[in-house]
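Chemist: fold the following for me, if possible:
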Amino acid sequence: MRKPASVLQADDSYSYWKKQAAKAEFEQPAAALSEHENWPSEVKAMIDRTIHYMNEKYAEGMTRQKLSSIAGMSLWHYSHQFKHWVGQSPIDYLNSIRINKAKEQLLHSNLRIKEIAEKVGFEDEFYFSRKFKKAAGITPKQYAAWTNTRIASFSFPYAGHLLALGIIPCAAQVDPQRDVHRHAFFQHIPYPLRRSKRMEPDLVDYNRSALQQARPELILCDDMVNEQIIGSIGKIARTVVIPWLELDWRQQFRQIAALLGKGEDAACWLANYDQKAACAGERVRKLFQGDTISIVHLMQGHIVVYGRRNGGAVLYEDLKLNCPYDSENISILHEIKEQELPLFTGDRLLLIIDSDQASQHMWRQLQHSSVWTQLKAVKAGNVRRIQECPWLDYSPFAHNLMVEQAEELFRTN
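Modeler: Modelled structure (predicted):
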């Protein structure tokens, strides 16, 4: 999502991540025993010994009896203390180490799944597969197929295109607080890139460094990225620039799919999506009975409305709902004044309020404004708060979620 020039000049109250981006998913689970300040020191030392042993000898046969012996505790006391303080049973903790080691093998080796299972300590390939799917949400085969593609998305929207094609990128922008709609995939992205509303030089440097570590075979980015940055990441791997403004999301999707030899997959996905959107649109239009709907976004102390990209593409093109203003003349978004709200809001309203201080302050003031309280949607109780994502993610993965959510948003309480 891009901002109007006036908004781009505003101070960005969003702070950068205070912590490092999520670590690679195949990194070993930390014991984190130091966080438990109330631990009896002797218990901590005993359990610490077994955790160290698990990390060193995970591929070997291991039982609770053996671990309790290393800890110097009775079997019952060890199992009870381990689960109480660590939060998992000893065997579950051991299996999490083994699963993470298996992910590393699936990512970096060409071994068969049976061989990987044995290599990390599972004697039964099918038991390993069940445990892997329970932990990762996908089968080892699916995981290997996704991660072995080694495709990185330097631009946020294009990760959504890859996900719709069944590909999890090896590197992509991740913000757990904003991108809740992609939460299920965060743990499967080995090299998460940082995401912010303003891509300052230090953040770009961090992402470039993460890309180098990811060693992708292909990097996708949009043409809104600075040419100098494109040149620098182009030295890491082949970089393909997919136009963002020039192409709509369907054209972008087809171009990315063709690039990856998945043109037929994209065509099938679009056919299913169009059928799904047509059915949902018919039901929503019947519910609306001609009502108009718009999205208003309080962003960094500014009021913004949208055209036919982002959520507007789903509302006005795919679901064929009515917009209270001329959405076709807004390329991406348009900043308005409070006094203009009646011109840009209709019978129903979807409201996004950012968490930055300026936007929260504006919302507190706006709620007591006569302009706001007299809006048709406000008076009728037809205002619904929505999250920034998926509604501002211009990608097939997000649009599919929007279609699923749309019918529920305005159902009668």
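Chemist: only C-alpha atoms for contact and neighbour calcs from this point on.
Modeler: Will do.
Chemist: which residues in the stretch 301-413 of the chain form helices?
Modeler: Along the stretch 301-413 of the chain, counting by DSSP state H, counting those that start in this stretch, helices occupy 311-312, 341-344, 357-366, 370-373, 376-379, 388-391, 396-409.
Chemist: any idea which of these is most buried?
Modeler: Neighbour counts (mean count of other C-alpha atoms under 10 Å) averaged over each of the helices of the stretch 301-413 of the chain peak at helix 311-312, with a mean of 26.
Chemist: what about Lys114, how many residues close to it?
Modeler: Neighbourhood size, Lys114 [other C-alpha atoms under 10 Å]: 15.
Chemist: whoops, I mixed them up, Ile256
Modeler: Around Ile256 there are 21 residues (other C-alpha under 10 Å).
Chemist: likewise for Ser331?
Modeler: 12.
Chemist: if I look at the closest residue to it other than its chain neighbours, how far off is Leu333?
Modeler: Counting by C-alpha to C-alpha, 6 or more residues apart in numbering, Ser331 lies nearest to Gly307, which is 6.0 Å off, once chain neighbours are set aside. Separation of Gly307 from Leu333 (C-alpha to C-alpha, to the nearest Å) stands at 6 Å.
Chemist: and for comparison, fold this next one:
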Amino acid sequence: MTIVKQLNEMIYHIYHVEHTLCADQTQLDSHFVSTYQIIFVSKGKGSIEINGEVHLVEAGKTFFLQKGKKVQVTSNALEPMEFYKISYSYKSRYQTNGKWQLYKEEGIAFPIEGEVYIDNHSQVLRLFEQLYESAREQDDLRQYRQTSLFMEFIYMIMKEILEQKHDVVKGMERTFNYLKTDYMKMISLEFLAEMAGFSPSYYSRLFKKIKGVSPTAYITRLRIERAKELLVLSNRSFQDIAQAVGYKEESYFSRMFKKETGHPPANYLKISRKKIAIMRHTFNGDLLALGVTPHVSVRISDWENFHLKDQLKDSRIIVTYDSVNSLDDLIRFEPDIIVSDREWGERNKDLSLIAPTVVISYWELDWRQRFLQIANIIGKHKEAKGWLYRYDKKAMQAKASIRAQIGEKTVLILRIVGGKLRVYGMDRNIGCVLYQDLQITPPQEVKEIKWRKTILPEELPKYEADFIFIMCSSPKKDQKLWQQVQSSSEWKGLKAVRSFQWHQIDTYPWIDYSALSHELMIDHIISLLAPTNKAFE
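Modeler: You can find the predicted model right below:
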């Protein structure tokens, strides 16, 4: 939902309007904001500290303060400040089961926060003067007048924000396009800021907000990414590559390259051409997402149903993860580097005698952290960041499509395996895609489950949901339990079962906690919950 739409659907109530004149250098007591507030500076200069972040203040600046923020205002001694402060509350509509319900007090976070500069200073000042005068009136119509003036102020703010946003986007895009082609030149912050049409300090803050790093760090990243391509795709010397990307001295280039990638150029070149052995099947999905097929992989027991087996057809496959012959297989296949999880590494402590070994924790890292770590090992950091950006964009589009189809309806994930019935929670496997990336609503009881929880069939009503996804493994005891569950009164009484909104799904890719599998899951989830929408590219 856009900011404008959110604001349009709010009802406002003005509590208090103040006008403060600071004498000389005044420092108002630091305090926590107990209501939503707006501070408009009408005159003078100073600073305002919000949760430890200091903003310089001058006439025309406006600050939207969220409830609970710690604030301190300090006036300049030579140009004392004058400012108006509005304390207000709001109500916003909320959805239940996909339908708009009554208004709820502060139901969503107020969409404007922090510093806003207004060019039309005099018009806004007149509005605040009228708001201040209306606050002193005693008649019953005061609140209507205040609300009308407040809405006019919000209109002016939004018009200003939208116009500034357009100018900002155009200015920043000019510099981004320039850096893509001229990153190897000597480029100063002042030069980029002038090209964008902003002050150096504002440009620097805006750049970091958009790109996540400073302009200098971004230029370094562009240079090193190009250097990585030249290292792999050309036979040029390190000195030539250093100069081609903007570094005069090879030694400085090497230091910057190692700082950015974790490896000096010579080691990176070797790593990028290595034969990689993956000794946990989940890691295959991370490597394949980076466009790399492992030289060696492990074959899981349920190989025929493993969703990535066709993409691993060019790999040498070790029989199973737990095979006693796996070390002999590794020696025979001659990998250059071994990537294993901690459990496999601890059982096979002589791995380093076969090839350099990197041990990655499967349980302690989330899938994004592990994906980036594997990418760094093989020199694919840029590709990993790009992949994650595309994945998040796809998830955002899918989330909107699914939300439009099912609203706030809940989805439950069940699995029958090892003769047990399990509920999957919020943090791993299918749960992290469904509940975190796509923000689909879980049943209330599921919110307390991090990974999974074994339950009895009789407990199913506690996990009532609008939709159910269920997986069942192939062993006879699991199939028998599945038949018992389907025959039970608890199962038949579930809302999703009564309305035929339950789906039996395959084990893979749903429990394969990897980058590529999660992308595939999004497509499957769309097909189940929003079947009229095509999967996103």
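Chemist: any chance you could compute the TM-score here?
Modeler: After superposition, the two chains reach a TM-score of 0.59 (TM-score structural alignment, normalised by the length of the first structure), with 260 aligned residues with a C-alpha RMSD of 2.2 Å.
Chemist: map Gln173 of the first structure across to the second structure for me.
Modeler: For Gln173 of the first structure, the aligned position in the second structure is Val298, judged by TM-score structural alignment.
Chemist: count residues in the vicinity of the spatially closest residue to its match that is not a sequence neighbour, would you?
Modeler: Excluding the flanking residues, the one nearest Val298 of the second structure by C-alpha to C-alpha, 6+ apart is Ile318, at 4.7 Å. Residues near Ile318 of the second structure, counting by other C-alpha under 10 Å, number 23.
Chemist: residues contacting Gln483 of the second structure?
Modeler: For Gln483 of the second structure, the contact set (C-alpha atoms under 8 Å, 6 or more residues apart in numbering) is empty.
Chemist: Trp367 of the second structure contacts Ala515, correct?
Modeler: Yes. Trp367 of the second structure is in contact with Ala515 according to C-alpha atoms under 8 Å; the separation is 7.0 Å.
Chemist: so where is stretch 47-67 of the first structure in the second structure?
Modeler: Under TM-score structural alignment, there's no match for stretch 47-67 of the first structure.
Chemist: my guess is Ala171 of the first structure meets Leu193, correct?
Modeler: Yes. Counting by C-alpha under 8 Å, Ala171 of the first structure does reach Leu193; the two are 6.4 Å apart.
Chemist: who touches both of the two?
Modeler: Common neighbours of Ala171 of the first structure and Leu193 (C-alpha under 8 Å, 6+ apart) are Phe154, Ala210.
Chemist: follow-up on the earlier one: tell me if I'm right that the match of Gln173 of the first structure and Phe283 touch.
Modeler: No. Counting by C-alpha under 8 Å, Phe283 is not a contact partner of Val298 of the second structure; they are 10.1 Å apart.
Chemist: so where does the residue lying closest to Met10 of the second structure once chain neighbours are set aside fall, helix or strand?
Modeler: Of all residues not flanking Met10 of the second structure in the chain, Ser92 sits nearest, at 4.7 Å (C-alpha to C-alpha, 6+ apart). Assigned by DSSP states H and E, Ser92 of the second structure belongs to strand 82-96.
Chemist: in the first structure, what stretch matches the helix or strand following that strand?
Modeler: Counting by DSSP H and E, the next helix or strand C-terminal to strand 82-96 of the second structure is strand 99-105. Aligned by TM-score structural alignment, strand 99-105 of the second structure falls on no residue of the first structure.
Chemist: and what of stretch 38-55 of the second structure?
Modeler: Against the first structure, stretch 38-55 of the second structure falls on no residues (TM-score structural alignment).
Chemist: can you list the buried residues in that stretch?
Modeler: Within stretch 38-55 of the second structure, the residues scored as buried using 16 or more other C-alpha atoms under 10 Å are 38-50.
Chemist: just flag the most distant two among these.
Modeler: Lys43 and Ile50 (19.9 Å; C-alpha to C-alpha).
Chemist: to which residue of the second structure is Ala159 of the first structure aligned?
Modeler: Matched to the second structure by TM-score structural alignment, Ala159 of the first structure sits across from Asn284.
Chemist: tell me the contacts of the closest residue in space to its match that isn't next to it in sequence?
Modeler: Leaving out its chain neighbours, the residue that sits closest to Asn284 of the second structure by C-alpha to C-alpha, 6+ apart is Ile278, at 6.7 Å. By C-alpha under 8 Å, 6+ apart, the contact list for Ile278 of the second structure reads Asn284, Pro294, Val296, Ser297, Val298, Ile338, Val339, Ser340.
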